[in-house]
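Engineer: generate a structure from the sequence data that follows.
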Amino acid sequence: MTRLRIILITLLSLLAFAANSLITRFALEETAIDEASFIMLRVISGALFLWLYFLFKKKKKPHKAGTWLAAFALFVYAVSFTYGYGLIAAGTGALLLFGSVQITMTIVGYHEGERLNIRQSVGFALALIGLVILMLPGISAPSLIGAMLMCISGVAWGIYTLQGRGSTHPGATTTGNFIKATPMAILLWIIVIFSTTNIINLDSMGIIYALLSGIVTSGIGYIIWYSVLPELKATQAAIIQLSVPILVTLAGTILLNEPITLRVVLASSVILFGTLLVLTFKHK
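Structural biologist: From the prediction side, this is the model:
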């Protein structure tokens, strides 16, 4: 794969990840679709697209790949991600999500015997401080419940990522996990239907955004990311993803008129610099 193609595919992957946050936030803010319906449609459409893709590619039985634990982590991520974005700005949510993912993976690595050096320890502490700064009470503080949900989604995504370590067919594994998460999403939708009144709303534009999230930014986004991942070093892949919260914040300001506060700028700088320290020195 040529260098130019690697750059273009990597850029497309990052745009897909960033667009996922923006689409979810926009759908919940500007359309009448409810969270449970958005989650169900996103997971089902993503699973169906990925299954058809591997069927077309004549890959054998992708539905048998993946694990139920990883599928449950994917489901928890989707639920907390969606409900969280109903309460919090796109850029702030992406920052909390990304910071929580890196902190989760660092803690798990420590538990498995991977020790931090001084620079890594400083970076880890900075990432934690950045999250605290972002969640401290104040006029510009995000919704506490929304912030907690985004942190939960980050923890779930970190667990999901760790579950996929060592997979020889990450695309098929992702497909299997999406398929296994489908009945969970349907069950949530059914529970919401019977537990509340007038909360399910299959808004037409909301459905379109949910399908875009499931098929384009999730299904196609994961496929193109996994296609370029073997061409990137572990450090490169991790550091490249640092740009996602920045892209989401800028796009949220331009497209959704979300303000960039001093708190967000300060917390972003601290979290991203801290994470950069951990990742840069982790793989040397």
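
Engineer: okay, CA-based contacts and neighbour counts for the rest of this
Structural biologist: OK.

Engineer: which other residues reach stretch 207-227?
Structural biologist: 9-10, 12-13, 16-17, 19-20, 23-24, 27, 33, 38-39, 41-47, 49-50, 170-171 (C-alpha atoms under 8 Å, 6 or more residues apart in numbering).

Engineer: what about 7 Å?
Structural biologist: Stretch 207-227 is contacted by residues 9-10, 13, 16-17, 19-20, 23, 27, 38, 41-43, 45-46, 49-50, 171 when judged by C-alpha atoms under 7 Å, 6 or more residues apart in numbering.

Engineer: another for comparison:
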Amino acid sequence: MTARTLLLTALAMVAFAGNSLLCRLALRDTDIDAASFTSLRIVSGALTLWLLLRLRASDNAGAGSWFAAAALLAYAAAFSFAYLSLDAGVGALLLFGAVQLSMSAWGLYRGERFRRQASAGLALAIGGLLALLLPGASAPPLGGALLMLLAGVAWGAYSLLGRGVADPLAATAGNFLRAVPMALLISALLVGQASLDVAGLGYAVLSGALTSGVGYAIWYSALRGLQAFQAATVQLSVPILAALAGSLLLDEALTLRLIVSAAAVLGGIALVLSAKQHGR
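Structural biologist: Here you go, the predicted model:
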């Protein structure tokens, strides 16, 4: 893995963690509804990416695909609605467990084979995540759990679809622009449940413009240097990063268990990223 890919991957993970914090704040502490949050997130992301294309004298927003746009919207909508009934720990476990399984399964199907070091790193990362999230977690509501699993599979599909794009910024902009009418349709269907306030609107716009739009463009750039197994495993760092940021920014407790779990997850990811996979 090159230094450029490593830097882009790290920036993308920070963006994803920031996005989790913004979504958690909006749906927990403001009056915004899940459909409106999703639509504002998609629209502000699309606008930001279109402006970035214009600034670089390129209007290639026709890149991307409808399949990727559908996967993007499925992830964003399912993620928001799932967090109406799930607590953060159970939701993160379901989401990134589904991402891990779907992307790793695709990598195996495509012929990627894992050395012992990579397998050990994956086991260590998952063990650290389980140690943080499972103890004390009650059984999640079936509807919310299924929605979060859907979000994880959709995000895995979106990541896989972005691995071979020639222009990550244009592809991400195209995907967001295609997702706008679908997101607005969901809001229109649920207009009777719509609720907005200034704080919720601000969190949604910031989530869409910065941690989603720009963050996903960075992720698409990083994906060109990652195998599916690596791309799946590195995302296990996001709930750890979000929990650490929550302790610093939201006054959540920073426990010994959290520190040990973070060390296990990040150490496992380091093993995976430093290992070489066998091809077909």
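
Engineer: now check structure 1 for the residue matching Phe176 of structure 2.
Structural biologist: Under the alignment defined by TM-score structural alignment, Phe176 of structure 2 corresponds to Phe178 in structure 1.

Engineer: tell me which element its match falls in.
Structural biologist: helix 170-195 (DSSP states H and E).

Engineer: buried residues in that helix, which are they?
Structural biologist: By 16 or more other C-alpha atoms under 10 Å, the buried positions in helix 170-195 of structure 1 come out as 170-182, 184-186, 189, 192.

Engineer: with structure 1 superposed, average distance for the helix or strand hosting Ala270 of structure 2?
Structural biologist: For Ala270 of structure 2, the enclosing helix or strand under DSSP H and E is helix 256-274. On superposition with structure 1, the mean distance recorded for helix 256-274 of structure 2 (mean C-alpha distance after the TM-score superposition for structure 1) is 6.8 Å.

Engineer: list the buried ones in that helix?
Structural biologist: Applying 16+ other C-alpha under 10 Å to helix 256-274 of structure 2 flags 258, 261-273 as buried.

Engineer: on that earlier part again, which helix or strand lies directly C-terminal to the helix holding Phe178 of structure 1?
Structural biologist: Following helix 170-195 of structure 1 in sequence, per DSSP H and E, is helix 204-211.

Engineer: C-terminal to that following helix, what's the next element?
Structural biologist: Immediately after helix 204-211 of structure 1, counting by DSSP H and E, sits helix 221-228.

Engineer: which other helices and strands contact the helix or strand following that following helix?
Structural biologist: Later in the chain than helix 221-228 of structure 1, the nearest helix or strand by DSSP H and E is helix 234-240. Helices and strands touching helix 234-240 of structure 1, by 3 or more C-alpha pairs under 7 Å, 6 or more residues apart in numbering; DSSP states H and E, are helix 262-282.

Engineer: what helix or strand does Gly166 of structure 1 sit in?
Structural biologist: Gly166 of structure 1 belongs to no helix or strand, assigned by DSSP H and E.

Engineer: from Ala105 of structure 2, how far out is the alignment partner in structure 2 of it?
Structural biologist: With TM-score structural alignment as the criterion, Gly166 of structure 1 lines up with Gly164 in structure 2. To Ala105 of structure 2, Gly164 of structure 2 is 18 Å away according to C-alpha to C-alpha, to the nearest Å.

Engineer: which helix runs longest in structure 1?
Structural biologist: With secondary structure taken from DSSP state H, structure 1 has its longest helix at helix 3-30.

Engineer: name the surrounding residues that touch the helix holding Ala270 of structure 2.
Structural biologist: 117-118, 121-122, 124-126, 128-129, 131-132, 230, 233-234, 237, 240.

Engineer: in stretch 11-23 of structure 1, what counts as buried?
Structural biologist: By 16+ other C-alpha under 10 Å, the buried positions in stretch 11-23 of structure 1 come out as Leu12, Ser13, Leu14, Leu15, Ala16, Phe17, Ala18, Ala19, Asn20, Ser21, Leu22, Ile23.

Engineer: the spatially most distant residue from the centre of structure 1 and Ile33 of structure 1: what is the separation?
Structural biologist: Distance from the C-alpha centroid of structure 1, by C-alpha atoms, centre = their mean, peaks at Thr197 (29.9 Å). According to C-alpha to C-alpha, Thr197 of structure 1 and Ile33 of structure 1 sit 14 Å apart.

Engineer: ok, back up a step: check contacts around the closest residue to the match of Phe176 of structure 2 other than its chain neighbours.
Structural biologist: Among residues not flanking Phe178 of structure 1 along the chain, Ala47 sits closest, at 4.9 Å (C-alpha to C-alpha, 6 or more residues apart in numbering). Neighbour list for Ala47 of structure 1: Thr175, Phe178, Ile179 [criterion: C-alpha under 7 Å, 6+ apart].

Engineer: can you check Pro245 of structure 1 too?
Structural biologist: Neighbours of Pro245 of structure 1 in contact, by C-alpha under 7 Å, 6+ apart: Gly91, Ala94, Leu95.

Engineer: mind checking which of the residues you listed are buried?
Structural biologist: Here, 16+ other C-alpha under 10 Å leaves Gly91, Ala94, Leu95 buried among these.

Engineer: can you pull the contacts of the second one?
Structural biologist: In this structure, Ala94 of structure 1 makes contact with Ser21, Pro245, Val248, judged by C-alpha under 7 Å, 6+ apart.
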